[in-house]
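Engineer: how would this look folded up:
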Amino acid sequence: MFKLRYKWYRLTHWEFWPMWAVYLPCIFYYFWISLKSRSFGFFKAVNPAIVHGGMTLEDKHFVNQLLPQRYRAKSFLVTSGTTHDAVENIIKENELNYPVILKPNNGCRGRNVELIRTREKGKRYLRDYGNEDLLLEEYIDFPNEIGVFYIRFPHEKKGFISGIVEKKGIMVTGDGRQTLKELVKYNLRYHAFYSEIFLDGQHNGNYIPNENEQLLVSSIGNHARGATFYDASDKISSKLTELFNEICSSVKGFHYGRFDVKFNTWEELENGENFKIIELNGAASEPTFIYDPGHSYFFAIKEIMKHWDYMYTIAKLNKQRGHHFTNIEECWKILKEFNPFLTS
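Structural biologist: Next up is the predicted model:
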């Protein structure tokens, strides 16, 4: 009975649909703006500072370096085949402490992003995923995480925030009867992540939380890894916009994308205090506030198209300034590398 309810829940909540199903209606609009720009690769001119504007699986290490260190989490490139001892030396030499984050240097939608709490888990991670370039990142222990979508037209000195998503990890509430495992396993939203959560033995699945006791079992702020996204665009303010205008003023060639940010309080964030940028994404960025459970599928489609229109306008203006579009051969290569119709 639960399996039937679970399948129905996933079917009737569009935020869990495959990526191709979400984006299918938008493809026709992409063809339209490509015709207007006379190129399927107009996105290259959106962010000249980033390879292909950030439409492909960009080099996260390179993009991180575009940001001044005072704004971002410390991060270090771990090339394919690097030994565990070498990674330990990076941690020690740069005065990092466990836990740390390890993730692919080229990746999206939370693929293989892991919170590494111990040396042993780091060793296992390298054994399983060390055959590609990785990014080692300090863990930022602020309680709040958001994605800030920032846009600036090339002929304007200041930009604007088009939306904010607030990310909440997997949290369950006890009833005094069910074990932690049962609370996750029989939760319609979290059921898909049940085996992953208890894989490393970090949580005692047999623990019975008290009634109304809340437990955070995963802090990874990615929708594909179980996080719930909420539209926090009502938090957009002049002070917050000025902060991101200040940050982006130091990043020449960046006009469009999403900053993933961890911070302590909203008030401190507006004042430019106690926050760190943990990732910057370019042209491939989604306006992820669309995944708020309260938003309809049609709202999402409208916002995706609106943001693609911003992207088209920026690319057109940047082309007038001498920047180039991606040619058809490169577009085909990107499509094969990052194809939403092959992504579940």
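Engineer: hey, let's count contacts and neighbours off CA atoms from now on
Structural biologist: Will do.
Engineer: what is the neighbour count of residue 8?
Structural biologist: Residue 8 has 12 neighbours, counted by other CA atoms under 10 Å.
Engineer: SS state for it?
Structural biologist: The three-state assignment at residue 8 reads helix, by DSSP: H, G, I helix; E, B strand; the rest coil.
Engineer: separation between it and residue 188?
Structural biologist: Per CA to CA, to the nearest Å, residue 8 is found 10 Å from residue 188.
Engineer: and what of residue 127?
Structural biologist: 33 Å.
Engineer: same question for residue 133.
Structural biologist: Counting by CA to CA, the gap from residue 133 to residue 188 is 35 Å.
Engineer: ok, back up a step: what about residue 127 and residue 188, which has more around it?
Structural biologist: residue 188 (17 against 13).
Engineer: next, the more buried one: secondary structure please.
Structural biologist: Per three-state DSSP, the secondary structure class of residue 188 is coil.
Engineer: same check, this time on residue 150
Structural biologist: Taken by three-state DSSP, the conformation at residue 150 corresponds to strand.
Engineer: then residue 147?
Structural biologist: Using three-state DSSP as the criterion, the local structure at residue 147 reads strand.
Engineer: and for it, the neighbour number?
Structural biologist: Around residue 147 there are 28 residues (other CA under 10 Å).
Engineer: would you do the same for the sequence below? I want to compare the two.
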Amino acid sequence: MRDQVDRDIDGLSPYEFLSPWIIYGPLVIVWILLGLRYRDFAVATLANPHIPAGGLCGESKGDILDQVGRDARAWIAPWHVFTSGNGSDIRAREAMDRLGLTFPVVVKPDIGCKGAGVRRLDGPESLRETLGLYPDNVAVMIQHFIPHVGEAGIFYSRIPGEATGRILSMTFKTSPSVVGDGLSTLRELVLAHPRTGRVPHVYLPRLAAQLDHVPEAGRRIPLVFTGNHSKGSAFRDASHLVTPELTRRIDAILRSMPDFHHGRVDLRFASVAALREGHGFQIIEINGIGSEPIHMWAPGTALADIYRIQFRFYGRAFRIGDLMRRRGHRSSGAFHMLRLWRRQSALIASYPPGH
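Structural biologist: A predicted model of the protein is given here:
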């Protein structure tokens, strides 16, 4: 299991941590060209018309999960959204009791992206401390911690009118880890690792309180909790492992939502074999058109291929949105997207660091 998920963990693409302007600048240009072609810069948001901006930015994670049909909810890790501020730890514990959750749990902002504010919490003290770092009146989600080792991002897409959607890509996410030798500090282990040592600025700040500690020999220390590229998780393209059984399962779950056509499901799974058979997993989040086709971050992907992947996936979102427009849906416009993005950016700046 570990070999299948962790293979290529030491790899680092030379393009993974380039300036966002280099990675996404050409996409902005293509987005503008597509907006001109379809005569609406926001038409892609209609790919998922019941999610604000189609899930491009500013959407509520909880509201999206609420759209999943009752029978399909068994595949989602139990969650609850509450408001930060005075008494938030009490509200969180009450939610845990209702959902039957025990520590560890995951706490994250209800509106956010790129792993901002996402933390695994192991007890009441860490829960109280973390919630105290949020500004007042912010929506926060508490969710069951899924103990499975494997984590994957599955990008799903369905053209309106098609009987069955497709899985366009599947990517395994893995946390880089170091193994103690009883002599080296955590800082030294991170700097000596073939991946993390090349981009220490991604990992060291988050581990600041532990860097001078000497882990005992043989102890494996994961360096990232959040399965997010910007936080340093390593990705491997697993699209070749997609099966008809898995496709049918994901399609059934997402077809239980109203008019969901294009986005990524993030989940944790017990084994590759079970995942390929369409069971043995729980969903963490369902993301809309703003979710990246994260197989583009796999080591060995050329910069030109990163561009092609983005152009293909966002071009498909515009095509789907245009078809939904022909069915009577209307976008909220580019300025609405901008307002949501600015609100999301301001919220993210107020969150505590993620793990």
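Engineer: can you confirm residue 115 of the first structure is in a helix?
Structural biologist: No: Residue 115 of the first structure: not assigned to a helix; according to three-state DSSP it is strand.
Engineer: residue contacts, it?
Structural biologist: Going by CA atoms under 8 Å, 6 or more residues apart in numbering, residue 115 of the first structure touches 99-102, 139, 220.
Engineer: any idea what it aligns with in the second structure?
Structural biologist: Counting by TM-score structural alignment, residue 115 of the first structure corresponds to residue 120 in the second structure.
Engineer: circling back: of the contacts of residue 115 of the first structure, which are reproduced in the second structure?
Structural biologist: Retained contacts for the contacts of residue 115 of the first structure in the second structure, judged by both residues aligned by TM-score structural alignment, their matches' CA atoms under 8 Å, are 99-102, 139.
Engineer: redo these as TSV? Include secondary structure and neighbour count.
Structural biologist: TSV is the format used below for those (DSSP: H, G, I helix; E, B strand; the rest coil; neighbours: other CA atoms under 10 Å):
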residue	secondary structure	neighbour count
99	coil	18
100	strand	19
101	strand	19
102	strand	24
139	coil	20
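Engineer: turn the residues you listed into a markdown table, including distance to residue 305 of the first structure.
Structural biologist: Shown next, in a markdown table, are those (distance: CA to CA, whole Å):
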| residue | distance to residue 305 of the first structure |
| --- | --- |
| 99 | 39 |
| 100 | 36 |
| 101 | 33 |
| 102 | 33 |
| 139 | 34 |
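Engineer: roughly how far does the counterpart of residue 105 of the second structure in the first structure sit from residue 41 of the first structure?
Structural biologist: Under the alignment (TM-score structural alignment), residue 105 of the second structure maps onto residue 100 of the first structure. For residue 100 of the first structure, the distance to residue 41 of the first structure equals 36 Å [CA to CA].
Engineer: before we move on, what about residue 291 of the first structure?
Structural biologist: Look at residue 291 of the first structure and residue 41 of the first structure: by CA to CA, they are 27 Å apart.
Engineer: could you pull out the helices for the stretch 201-350 of the second structure?
Structural biologist: Taking DSSP state H, counting those that start in this stretch, the helices of the stretch 201-350 of the second structure run over residues 244-255, 272-276, 303-326, 334-350.
Engineer: how about those helices, which one is nearest residue 72 of the second structure?
Structural biologist: Smallest distance to residue 72 of the second structure across those (CA to CA): 5.4 Å, for helix 244-255.
Engineer: now the residue lying farthest from the centre of the second structure: closest residue in space that isn't a chain neighbour?
Structural biologist: Distance from the C-alpha centroid of the second structure, by CA atoms, centre = their mean, peaks at residue 183 (35.6 Å). Nearest residue to residue 183 of the second structure in three dimensions, chain neighbours excluded: residue 214, at 6.3 Å (CA to CA, 6 or more residues apart in numbering).
Engineer: repeat for residue 224 of the second structure
Structural biologist: Distances taken as CA to CA, 6+ apart place residue 175 nearest to residue 224 of the second structure, at 5.2 Å, with adjacent residues excluded.
Engineer: the one you found - how many residues pack around it?
Structural biologist: Neighbour count of residue 175 of the second structure, defined by other CA under 10 Å: 22.
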